[in-house]
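# Sequence first, then the predicted structure:
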Amino acid sequence: MKNLTKAFAVIALTTASFATFAATEVNAAPTGAQSIGVVSATGGNDLTSLENKLAAKAAQQGASSFRIISAGGDNHMYGTAEIYK
């Protein structure tokens, strides 16, 4: 029982810490935010996996939000996103 409680605590803390560092997708440049660059990603076979990869790269760069500016591909997706802080 003690191990189960520890496992739930670890999962909860991991999820909470990931949520605080995740960049959120926006449809337009956020008011008052500064563009800090562009990230690109490839791989995955659907738009959701591409969005997740772009969000992870944006978060690695310290962005608070990102806006997808291009995406394409059939079975192998690729895309770029502008990142904001």
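Nice, thanks for sending it over.
# all contacts plus neighbour counts: C-alpha atoms, from now on.
OK.
# Go ahead and flag the most central residue of the chain.
By CA atoms, centre = their mean, the chain has its centre lying nearest to residue 55, at 1.5 Å.
# For residue 36, see how far away it is.
Distance of residue 55 to residue 36, computed by CA to CA, to the nearest Å: 14 Å.
# and here's the other structure:
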Amino acid sequence: MKFIKTFVAVAALSVLSFGSFAQSISASASTLSAAEAKIAAQAEKANASYKITSARTDNGVYMTAELTK
């Protein structure tokens, strides 16, 4: 019984830590540098760090990133 209570407590705490803050953002521009600058500006506005998850070039650049606090 004690094992089950401990397991439930650990599971609940791990869900809370993963759900704290994660947001996907995107930006488009004519160059990679300009698109990343837009992502960085959005991250700074949200007071968060960012990790670029994808970038596509096709007559311009489309970039997505994930913000984390």
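Noted; the coordinates are in hand. Small disclaimer: the values here were computed from a predicted structure and weren't measured.
# which element is the counterpart of the residue nearest to the centre of structure 1 in structure 2 on?
The equivalent of residue 55 of structure 1 in structure 2 is residue 40 (alignment by TM-score structural alignment). Applying DSSP states H and E as the criterion places residue 40 of structure 2 in helix 32-45.
# Show me what the helix or strand following that helix packs onto, helices and strands only.
As assigned by DSSP H and E, the chain's next helix or strand after helix 32-45 of structure 2 is strand 49-57. Under the contact definition 3 or more CA pairs under 8 Å, 6 or more residues apart in numbering; DSSP states H and E, strand 49-57 of structure 2 sits against helix 32-45, strand 61-68.
# Go again with 10 Å.
Helices and strands touching strand 49-57 of structure 2, by 3 or more CA pairs under 10 Å, 6 or more residues apart in numbering; DSSP states H and E, are strand 22-29, helix 32-45, strand 61-68.
# Against residue 2 of structure 2, how distant is the aligned partner of residue 37 of structure 1 in structure 2?
In structure 2, residue 37 of structure 1 lines up with residue 23, judged by TM-score structural alignment. Separation of residue 23 of structure 2 from residue 2 of structure 2 (CA to CA): 36 Å.
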